[in-house]
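Asks: sequence first, predicted model second:
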Amino acid sequence: MFWLMLIAALIALALGGLALVLALPWFSRKMIENLLTRPMSDTLAELYVSMRSTPPIDFIYSSLRSNSGDVVIRPMGSARPVHGFDDLALVPAQLARKPALATEPVDLSVTLGKKCHKPVRCSMPLYISGMAYGLALTKEARLAMAQASGRSQIPINSGQGPFLDQERQLASHYVLQFGRWSWNRDPDILRQADMIEVQVGQGAQPGSAVIATPEGVGPEIKQLMHLAPDQAPIIHADLYLHDPKEPSTLAEVVEYLRSVVPGIPIAIKMGAGDDLEGDIDVALDAKVDVIVIDGTEGATGNAPITLSDHFGITSLMALSRALKHLHTTHTRDDVDLLISGGFREPGDFLKAYAMGADAVGLGTIAMFALAHYQITQSVPFYPPTDLVFYRSNPRIPLHVDKAALGLYHFLESCRKEMAIAIRTMGHTSVHDLSMSDLSALDPEIARITGCHYAGTPRDAKTHQPERG
């Protein structure tokens, strides 16, 4: 009986295949005829044209808006095409200049807040950007990040979330965000920071208020924020010291913080906008020690799409403009300059440093590194970020030690590649990098940044601008 059924099935498959082969030419001719003779609105050609004029991602956004009538939140940064660090190239040393030997050690260490009594000394010019516990990431993700950054001896930023004592113990360099919210204001918490970053905006969400839904934040987080069970965490639009209805100036906030935590660097974090120079002037007048600029590529877990996609300027343009303004106003030596937003590759870290940045912030790429060892537990049914994004009812718990190891390996790989690249440029220290180590692949980028345009010969006798 079994063999009869098997033979019958094979015969049926063979006949079906034969019918398909015979019908395929007719079907193809009929489909092409319909496409070329019937109105476009009656054929699949309309779908093709619609997808050309309305990309799939915009169709998804439209559907989400139509379904709920609410603001669409995207947990990543803007993917719109921008001028970025891919438009720059590093310059190798070969004959005209000699590369450094592979055996020569390379110094990657940097110091932030150099003029402060207690500066932050890092093993390389990288730091983990602010990604808040509870408002963006899980507790496990934050602890894994702290563990990896502590092992690699680079700073980790608390983000807008509540202070975690375990995180502080794991981190070697801890940057605490202070700003437009009511939590993390206890002087005992402030005194545990190696640097305090006053946050007025970020790349994907510059200067706007954020109100989380009470049910979207768990009881443990509300307890750390000193909020009632039915109270929503609010990040206000403006800085304040005592009452959110009575905004404070940046200078007042900086003066207060210096009185509580004397000697450590005070930073200002802002999204990059076209009023950049004016924003920098306010920061300089307030006498901050560090300016942190987040380009429009920067991501967050809470940004409405319009803020992420249609506000701000790119990290490359922001860095170039900030450096020019600091030099023009003769204030470059007064502050350290950090840049974040869209950085994922060691080559781009070095390009930013050669332009003049003192350190580069890592955000999205650090989350993917955390998820590496458990990624198969999420895909294909859930995105890798499901492992790290906070939800009151998490679907996939993150293993802290495995996540920390993935991020640590990523950071150490970047350390090794940066050392190789620096030797390839003929140097043995990251501090030797300058604008002469860069070339622009586009004449407009050359004009914006001041880098030499690679489409014309480089005159060895022409003085190239030094590092910013």
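Replies: That came through fine. Only a predicted model underlies this, so the values are computations on that prediction, with no experimental measurement involved. Numbers count the residues shown, from 1 in each chain.

Asks: can we go C-alpha only for contacts and neighbour counts from here?
Replies: Fine.

Asks: in which helix or strand would I find residue 264?
Replies: If you go by DSSP states H and E, residue 264 is not part of any helix or strand.

Asks: contacts only, for it.
Replies: If a contact means Cα atoms under 8 Å, 6 or more residues apart in numbering, then residue 264 has 113, 116, 117, 118, 119, 194, 195, 196, 258 as its contacts.

Asks: of those, buried ones?
Replies: 113, 119, 194, 195, 196 (16 or more other Cα atoms under 10 Å).

Asks: packing partners of the strand or helix carrying the last one?
Replies: If I follow you right, that is residue 196. For residue 196, the element it lies in under DSSP H and E is strand 195-199. Packing contacts for strand 195-199, counted by 3 or more Cα pairs under 8 Å, 6 or more residues apart in numbering; DSSP states H and E, involve strand 173-178, strand 266-271.

Asks: next one for the comparison:
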Amino acid sequence: MENEMRSANTEPLHKPLGSSRTFPHFEGLLFSPVQLVKKSLADDVPVDIETKIGPHARRPLKLSMPIMISAMGYGVALSKSFSIALARGTAMAGTAFNTGQGPVLKEHRDNAKFMVVQYHGAFWRPTVHQLGQADMIEIRLGQGANAGAGTVVKVTDLPPDVLADFLATTHEMVDKPLKELVVPPGIPEIRTQSDLRQLIHHLRLAGHGVPIAVKLAASNYLETEMEMALRAGADVIVIDGAQAGTHGSPAILVDDFGLPTLAALCRADDYLRLNRRRDHVSLVVSGRIRTPGDMLKALALGADAVYIASAALFATAHKQVLKPLPFEPPTQIAWVNGTHASDFSIDEGADSLARFLTSSSEELKSGIRALGKRSLREVDRSDLVAWDSEVARITGLPLV
């Protein structure tokens, strides 16, 4: 089918919402329940899942749960109303949303309780004022579904008011008609570790001491790139696995680049422990993390928090996906140029997302109680076994 689509067009085939390929993943793991060795806890026992990101930053990010909404940018992917619903829904649940590569809006700050501002290389990247409103700043060097490549948005795909939001904040003169809006690969001015150190210092000042994160597409250079980021002063490492989704990226980058999320997480955690940095930097992982079970397994393997995107997209859309159906895909309620974007209800979307996040956090607590524990910080690798031989090899966990 994909080759048939390539036969109809000369441009690279763009693929949304991640790869359909099967990689070793969290499904190959199971938690070990306790009965006599240790007792599970009753449903009314309080469980602490509060999360601190960037513990050594002057202003750590303190969340009600270890679940954040990953970068899904207004204009480069989502409609304005949908991005506002993400901000509002996360605020209702007590966690954070990420502005992504699109323009940072006043409405984002007005509706969010905790806002992660993503710093990228495009001319509309956040201003010093917008960085000063962030609760965490994330430097985007790569992403799982797009490798270390850039992003191109055709101006003809954007409504005029959305294009105006892109042009409202500029770092360079736009003196000729635009045909495309380009997010370049990485940050063009960052060529060395020293350059990255200077940028992190600048962002730390602009953000008044909030954590500075570096987002990497998981690759076989993972440990080397983590070391460079840590030496440059990063407070948080974000690892985006090969199964991560996106609004649209060349299919070859979606399917054939990167490291699987599970393998990347294990390597990242091993590296931090081996170098005695595990308590000094926060590790956030993303890439096809969809259920509370996925989340708790990632946290047990060493992540301090998880980012979710596709799961949050459909949770926010919830019953509103019925508006485009049956003649249009359900995502047409969410995309900036979606045929039914104007039909989206911010209030309904925010409520749906808040319910999903709250339900997921309560499910995490149920799993932690079943392990006989009272805090997320007590959950670790010893609570897991592998039933899949390849997953056992990757994680180093016992094969049942």
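Replies: All right, it came through fine. It should be emphasised that the depicted structure is a prediction, and the values quoted were computed from it without experimental measurement.

Asks: closest one of the buried ones among the contacts of residue 264 of the first structure to residue 36 of the first structure?
Replies: residue 196 (65.2 Å; Cα to Cα).

Asks: residue in the second structure matching that closest one?
Replies: Under the alignment (TM-score structural alignment), residue 196 of the first structure pairs with residue 137 of the second structure.

Asks: list the contacts for that match?
Replies: Contacts for residue 137 of the second structure were tallied using Cα under 8 Å, 6+ apart; they are 116, 117, 118, 119, 131, 203, 207, 210, 211, 212, 213.

Asks: in a markdown table: the residues you listed, plus distance to residue 180 of the second structure.
Replies: Shown next, in a markdown table, are the contacts of residue 137 of the second structure (distance: Cα to Cα, whole Å):
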| residue | distance to residue 180 of the second structure |
| --- | --- |
| 116 | 26 |
| 117 | 23 |
| 118 | 20 |
| 119 | 20 |
| 131 | 25 |
| 203 | 27 |
| 207 | 30 |
| 210 | 33 |
| 211 | 32 |
| 212 | 29 |
| 213 | 28 |
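
Asks: what subset of those residues is buried?
Replies: 116, 117, 118, 119, 131, 203, 207, 210, 211, 212, 213.

Asks: roughly how far apart are the alignment partner in the first structure of the last one and residue 179 of the first structure?
Replies: Spelled out, it's residue 213 of the second structure. Aligned by TM-score structural alignment, residue 213 of the second structure pairs with residue 267 of the first structure. Look at residue 267 of the first structure and residue 179 of the first structure: by Cα to Cα, to the nearest Å, they are 11 Å apart.

Asks: list residues touching both of those two?
Replies: By Cα under 8 Å, 6+ apart, residue 267 of the first structure and residue 179 have these common neighbours: residue 198.

Asks: picking that back up, can you redo the contacts of residue 264 of the first structure as JSON lines with distance to residue 383 of the first structure?
Replies: Below are the contacts of residue 264 of the first structure laid out as JSON lines (distance: Cα to Cα, whole Å):
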{"residue": "113", "distance to residue 383 of the first structure": "38"}
{"residue": "116", "distance to residue 383 of the first structure": "43"}
{"residue": "117", "distance to residue 383 of the first structure": "44"}
{"residue": "118", "distance to residue 383 of the first structure": "41"}
{"residue": "119", "distance to residue 383 of the first structure": "39"}
{"residue": "194", "distance to residue 383 of the first structure": "34"}
{"residue": "195", "distance to residue 383 of the first structure": "33"}
{"residue": "196", "distance to residue 383 of the first structure": "33"}
{"residue": "258", "distance to residue 383 of the first structure": "42"}
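
Asks: which one of those is nearest residue 327 of the first structure?
Replies: Relative to residue 327 of the first structure, the closest of those is residue 113; by Cα to Cα it sits at 18.0 Å.

Asks: so that closest one sits against residue 289, correct?
Replies: Yes - in this structure residue 113 of the first structure lies within contact range of residue 289 using Cα atoms under 8 Å: 5.6 Å.

Asks: for the two, list the residues in contact with both.
Replies: Common contacts of residue 113 of the first structure and residue 289 (Cα under 8 Å, 6+ apart): 265, 266, 335, 336.

Asks: and stretch 219-239 of the second structure, which residues are buried?
Replies: 219, 222-223, 225-230, 232-239.

Asks: any idea where the helices of the stretch 201-350 of the first structure begin and end?
Replies: According to DSSP state H, counting those that start in this stretch, the stretch 201-350 of the first structure carries its helices in the segments 219-225, 250-260, 276-285, 305-310, 315-328, 346-355.

Asks: measure residue 329 of the first structure to residue 392 of the first structure for me?
Replies: The gap separating residue 329 of the first structure from residue 392 of the first structure is 48 Å, by Cα to Cα.

Asks: those two: which is more packed in?
Replies: Using other Cα atoms under 10 Å as the criterion, residue 329 of the first structure and residue 392 rank with residue 392 on top: 13 against 10.
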